[in-house]
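Undergrad: okay, predicted coordinates and the sequence, questions at the end:
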Amino acid sequence: MARLPKVVIIGRPNVGKSTLFNRLVGKRVAIVDDKPGVTRDRREGHAELSDLSFTAVDTAGLENEGPETLAGRMRLQTEAALDDASAALLVIDARVGLTPADRHFAAWLRTTQVPVILVANKAESNAAETSLYEAYELGLGDPVAISAEHGEGMGDLFEALAPHIDAFEEDMLADEDEDDGGPLRLAIVGRPNAGKSTLINRILMEERLVTGPEAGITRDSIEIEWQWQGRDVRLIDTAGVRKRAKVQEKLEKLSVADTRRAIDFAEVVVLLLDATLGLEAQDLKIADQVLQEGRALIICLSKWDSAKDQSALFNGVKAALADGLSQISGVPLLTVSGLTGKGIDTLIEVAFTQRDSWSRRVTTGELNRWFEGALEKNPPPAPKGKRIKLRYVTQAKTRPPSFVVFGSRLDMLPGSYERYLLNSLRGAFDLEGVPLRLTMRSKANPYAS
């Protein structure tokens, strides 16, 4: 049976923890009484809140006593319940308002690694409004006003819990796209006569592919198994891709389509540029296609031994790429010579590094710590005075790394802010030069109606 996320209900005695526990598990399991301290051992139960499914843990009322006392031993049980918890619900009594015990335990919970949701119970009356404002003093964010006894505020509790339950499920999900340690699938693409087959022959140290001064010798995508420093590589040589307007013959059209399929099935794509010709518009179109397919990209200047004024050429191509591929920063730019073999080891090493980044999974905890910092540094705009609320982020898949941001009014979020988040992601998790996917999603509240 799959392990469920754990949500621990915490608070001082007699704030309604057991009532909330019974509400979440859907039956009267925990004993409820006005007398404080009824619950002494922690109790677990299968809880459901709309489509959220988790293990709810009812705990003893927290009291600030030494470990040798009964109250102290009960507190140790509560601390143990926090191990591996996805979230903790700190319950306060909205009718009574904050007490020194509430403040003490809120300060303690802020020192733990567990996400804390502040729940103001018994908030069914107007008298609770003052306590709700006062609850902000605890530094735990917006309080969720509920009445566990009457079932009020469950929609707001759902919205507060959903990010943490979803985060747990994402972390537990076995990612089918995860790197299985198989051979690096490395495709070499470029315009005709850029030196693709010559480079592969030099890598293999044999005349494996037909080469010559004539453009368009290679027609099919050729896969070759190879090993580099004990690591398996599957090299894919492809036909040169010309401008679409120049592709007239049926055979060349088929070759170009075969190259596009090779890009689809590659992990890392090396776009080879002829250093004697520099960067052309067609090169940028090929690079854009690789990125649109979500493949890791390396740009390599070939025939480097024949290039003149190498420093100026390299810097010029680098500047042109920064302008022409503005949607992604940090694409590796390398130099190589198929004639001398210079730069080949660096190329293969960088290809493995790019595959590692392309396959990277960032934990939800790391992601949301970054997310909070990014929002604090540059809050989202408020178009027409309407606040855009970004709640949390999770990684949906890898290869390429794909992330989903949940929030409200996301249709009003400008593209410039999405680009800010993507660039911040790249810098925070060393994802430079890797295509990223960022999806905005508003999670519907099932209790909204």
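TA: Happy to help now that I have it.
Undergrad: drop to CA atoms for contacts and neighbour counts, all remaining ones
TA: Noted.
Undergrad: my guess is Ala307 contacts Leu273. True?
TA: No. Between Ala307 and Leu273 there is no contact under C-alpha atoms under 8 Å: 11.6 Å.
Undergrad: between these two, who's got more neighbours?
TA: Leu273 (27 against 17; other C-alpha atoms under 10 Å).
Undergrad: quick one: secondary structure of the more buried one?
TA: strand (DSSP: H, G, I helix; E, B strand; the rest coil).
Undergrad: again, but for Ile224
TA: Once three-state DSSP is applied, Ile224 turns out strand.
Undergrad: before we go on, here's another structure to hold up against the first:
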Amino acid sequence: MSFTVAIVGRPNVGKSTLFNRLVGKKLALVDDTPGVTRDRRPGDAKLVDLRFTIIDTAGLEEAGADTLEGRMRAQTEAAIDEADLTLFVVDAKSGLTPLDKTFGELLRRSGKPVVLVANKSEAKGSDGGFYDAFTLGLGEPVPISAEHGQGMIDLRDAIVEAIGRERAFPEDGDDFEAITDVDVRDSVLGDEADDDAEYDETKPLRVAIIGRPNAGKSTLINRFLGEDRLLTGPEAGITRDSISVEWDWRGRTIKMFDTAGMRRKARVTEKLEKLSVADSLRSIRFAETVVIVFDATIPFEKQDLQLADLVLREGRAAVLAFNKWDLIEDPQAVLAELREKTERLLPQARGLRAVPISGQTGYGLDKLMQEIVATDKVWNKRISTAKLNKWLEGTQVQHPPPAVSGRRLKLKYMTQVKARPPAFMVSCTRPDALPESYIRYMINGLRNDFQMPGVPIRIHFKAGDNPFENRRKKR
């Protein structure tokens, strides 16, 4: 991207709506409630022939540095410092407020180019607010409607004039038509094309961090990054949007997603929290490995187990992180107890890797990354058909399939149909009659004999083709 643009303004003027319009996707949460956005969220923007990085920010408010609003303002000021250009959004429908004038002065002192944007200009009676915007002394406002997409050409021209043509178009004649959006589902589920490839330890890795509210997810990511990139604090439920950040670990790019804390479904009643949870679920589906953060002081709550079950049902590779380990008084005894509970309460993926960590002090974070990479390697594992059929033969000798209605079931052939997660197909007689207990026996045998701990394993059973099925009986 050629330059970076930050969208700023007071709460509820339409910053996130404009952000979604520019990136072409509904990435940021949008609601009529003021103050929905709290962290700064980057995205790849496309505006006619312009390509740039856009940053959505929290609404600017005057508040003390120790308050939640004050920490949100610090995140916004960090985005302004990071950006090459600022879009200052005002509400043309409701007109200017003293906050607009205060932050207009703040942007003027920053010394960086500013484009004044009068949003909601399609509304009846918005002319007064549009002309009032001239009093800010930031040049002519650009009238737009972020919700309906009006005024985008004028916004493009204003950005080019403010940033300069050389910066806006660093390489004249770029073939922008070659740039296409990547479908998340294709990037995650379209694994068949590279099934036979060996595990690439340099390939970027997508990791989602999930857990209950106030488990320490954002603090953990900040510790990984070595900076206060994400908004944190003692209040539960600070994070609302799923924010992605990138960093390098031992030469490998890690794309990590911070998500909103997920409570029990019965307790989620507000529309905004439902949107946050839905955003978190999308991050789980997009990720390859999911770190489930437990509060080590109160682990294995019902919601923790449901989150782990959700991740495994989605087919993601899972790693457990017992956070706040610095608060544990008897680490050895507690660790032994936690490992016993992990095996007993999460039998659907035996061998789940569990790591004690402290996002506050940094304890155990390198070990956690090692387990994430090791789990991802197992999640991508492929086994040759010859080995599988030799294993299938030995498995049936050791424990034959049961007889159903006086007829013994036969397992004839086995092959791996995909990885991510490992999935297998078994050709057999009467697949519907195979009991669930024998399927679990096979899954546990695969997990133990081929060293695949902690990842979901799928086995599909298919009846073999009968060549005489459609042939009429001879009279």
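TA: Arrived safely. What you see is a predicted model, and the numbers here were worked out from it, not measured in a lab.
Undergrad: quick one: TM-score?
TA: The TM-score (TM-score structural alignment, normalised by the length of the first structure) is 0.60; 277 aligned residues with a C-alpha RMSD of 1.5 Å.
Undergrad: ok, Ser131 of the first structure to Leu173 of the first structure distance?
TA: Ser131 of the first structure sits 40 Å away from Leu173 of the first structure, going by C-alpha to C-alpha, to the nearest Å.
Undergrad: can you pick out the residue with more neighbours from the two?
TA: Ser131 (19 against 11).
Undergrad: run the chain-centre distance for the helix or strand encompassing the more buried one.
TA: Following DSSP states H and E, one finds Ser131 of the first structure within helix 129-134. The chain centroid and the centroid of helix 129-134 of the first structure are separated by 36 Å, computed with C-alpha atoms, centre = their mean, to the nearest Å.
Undergrad: okay, it sits on what stretch of the second structure?
TA: Under TM-score structural alignment, there is no match for helix 129-134 of the first structure anywhere in the second structure.
Undergrad: so the very next helix or strand once past that helix matches what in the second structure?
TA: Downstream of helix 129-134 of the first structure, the next assigned helix or strand under DSSP H and E is strand 144-145. Aligned by TM-score structural alignment, strand 144-145 of the first structure falls on no residue of the second structure.
Undergrad: from the contact counts, what lies against the helix or strand following strand 144-145 of the first structure?
TA: Going down the chain from strand 144-145 of the first structure, the next helix or strand is helix 154-172, by DSSP H and E. Judged by 3 or more C-alpha pairs under 8 Å, 6 or more residues apart in numbering; DSSP states H and E, the packing partners of helix 154-172 of the first structure are strand 52-58, strand 144-145, helix 364-377, strand 389-397.
Undergrad: so which bit of the second structure is the last one matched to?
TA: Counting by TM-score structural alignment, strand 389-397 of the first structure falls onto residues 410-418 of the second structure.
Undergrad: for the third one, same thing?
TA: Helix 364-377 of the first structure corresponds to residues 385-398 of the second structure when matched by TM-score structural alignment.
Undergrad: which of the residues in the matching stretch are buried?
TA: Buried residues in stretch 385-398 of the second structure, counted by 16 or more other C-alpha atoms under 10 Å: 388-389, 391-392, 395.
Undergrad: tabulate those residues (TSV), appending distance to Ala45 of the second structure.
TA: Formatted as TSV, those follow (distance: C-alpha to C-alpha, whole Å):
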residue	distance to Ala45 of the second structure
Leu388	47
Asn389	51
Trp391	51
Leu392	52
Thr395	55
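Undergrad: just give me the closest of these to Arg263 of the second structure.
TA: Closest approach to Arg263 of the second structure among these (C-alpha to C-alpha): Leu388, at 41.2 Å.
Undergrad: show me what contacts the residue nearest the centre of the second structure?
TA: Among the residues of the second structure, the one closest to the centroid is Ser283, at 2.8 Å (C-alpha atoms, centre = their mean). Ser283 of the second structure is in contact with 208, 242, 257, 259, counting by C-alpha atoms under 8 Å, 6 or more residues apart in numbering.
Undergrad: doesn't it lie inside a strand?
TA: No. Counting by three-state DSSP, Ser283 of the second structure is located in no strand; its state is helix.
Undergrad: how close does it sit to Thr259 of the second structure?
TA: Taking C-alpha to C-alpha, one finds Ser283 of the second structure at 7 Å from Thr259 of the second structure.
Undergrad: between those two, what contacts are shared?
TA: Common neighbours of Ser283 of the second structure and Thr259 (C-alpha under 8 Å, 6+ apart) are 208, 242.
Undergrad: all helices of the first structure, in order?
TA: Under the criterion DSSP state H, the first structure contains helices at 17-25, 70-81, 100-110, 129-134, 154-172, 196-204, 250-265, 281-292, 310-324, 344-358, 364-377, 415-428.
Undergrad: out of those helices, which is closest to Tyr447 of the first structure?
TA: That would be helix 154-172 among these, by C-alpha to C-alpha, at 4.7 Å.
Undergrad: Ile80 of the second structure matches what in the first structure?
TA: Aligned partner of Ile80 of the second structure by TM-score structural alignment: none.
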